[in-house]
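1. Sharing a sequence plus its predicted fold:
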Amino acid sequence: MAQDLYNTLMNLQCELVAERNLVNPEQISWLQYDILSILQPQASRPTVMSRQLGITQVKLSKNLKKLRELDYITQTPDANDRREITTALTPKGQQFLSDIAMKHRELYDKACKVWSKEEQQQFMVQANKLIDLLRKERIADDQ
């Protein structure tokens, strides 16, 4: 039984990563995806983004450079404070997030097809238990 659970978790993880890779041809990292997500509703300054993400300015700067090279973001001097930089999504960055959202919707639709309402509810309860544990452990490790 334990080996079946182990194999199922590993297979699920592999399949979800494979699904992500279908819409992530340039292999952006999870952190870079989080940066793009922060920028989706509106442009932002690096100082604000580093606080939101809980990372150093240096780490953010390295990831912003990669996203600029991929043409997912632009950076321009802030209109209110020329010492600051405003970071915004490019059309390519917006399209990338749109493609990811479409893939998320396809995954949701597939889950709705294979699971009854009751099974969906059971999955959510059980998955959220594991998600909460993993998140708490990760946050504790970071401190």
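-> On my side now, so go ahead. Numbers count the residues shown, from 1 in each chain.
2. rest of the way, CA atoms for contacts and neighbours
-> Noted.
3. Just the buried residues of the helix or strand harbouring residue 75, please?
-> Secondary structure assignment for residue 75, by DSSP states H and E: strand 73-77. Using 16 or more other Cα atoms under 10 Å as the test for burial, strand 73-77 gives 73, 74, 75.
4. how many neighbours does the closest residue to the last one other than its chain neighbours have?
-> Counting by Cα to Cα, 6 or more residues apart in numbering, residue 75 lies nearest to residue 87, which is 4.5 Å off, once chain neighbours are set aside. A total of 23 residues lie near residue 87 under the criterion other Cα atoms under 10 Å.
5. And here is the other one:
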Amino acid sequence: MNTLEDALINLQCELVAERNRRNPQEISWLQYDILRLLSLESEIAPSKISVLLGISRTKLSKALKELKTMYYIQQKPNEKDGRELLTILTETGRQLLDDIDKGHQELQLVANAVFNSEEKEQLAQLAEKFSKALKSERLKAHE
């Protein structure tokens, strides 16, 4: 019998393996996570990105520099606080995410094949609930 711990570890391993198949070699997982976050917000300060992703400012700075070099993001001064930069997803970055998302659609095809309608709804609700709890715990650590 699988325990919850086994199920979570196995799911994480499978999702990482699928992520390796879907993401282009030119960007790292961290860079993908940054781009994905930027696709959900119009502009965001690096300090907020580091908290939301649970990474150090140093590691984030390096990733942002590489993403700027690849023209996937741009940064501009914050009009409210000129000492701070705001990070924005470029059209090139948005296109890259669209291309990656096409690969992610295959995950949904597999889910559609193995789950009935009720199970898909339950999985979506439980995954969202669990994701929010993980994010909340990570953000509490930075308070």
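-> Yes, it's here. A quick note: this is a predicted structure, and the numbers were derived from the prediction, not measured.
6. by contact count, what packs against whatever helix or strand the residue nearest to residue 75 of structure 1 lives in?
-> Taking DSSP H and E as the definition, residue 87 of structure 1 sits inside strand 85-89. Strand 85-89 of structure 1 makes packing contacts with helix 30-39, helix 46-53, strand 73-77 when contacts are defined by 3 or more Cα pairs under 8 Å, 6 or more residues apart in numbering; DSSP states H and E.
7. roughly how far apart are residue 27 of structure 2 and residue 91 of structure 2?
-> Distance of residue 27 of structure 2 to residue 91 of structure 2, computed by Cα to Cα, to the nearest Å: 16 Å.
8. Out of the helices and strands packed on strand 85-89 of structure 1, which gets nearest to residue 102 of structure 1?
-> Closest to residue 102 of structure 1 of these is helix 30-39 (Cα to Cα; 14.4 Å).
9. Also compute the angle for the closest one relative to helix 46-53, please.
-> Orientation note: helix 30-39 of structure 1 sits at an angle of 110 degrees relative to helix 46-53 (axes from the mean of the first three to the mean of the last three Cα atoms, to 10 degrees).
10. Now name the helix or strand holding residue 110 of structure 1.
-> helix 91-114.
11. returning to what we had before: not counting its own residues, what contacts the strand holding residue 87 of structure 1?
-> The contact list for strand 85-89 of structure 1 (Cα atoms under 8 Å, 6 or more residues apart in numbering) reads 36, 39-40, 42-46, 72-78.
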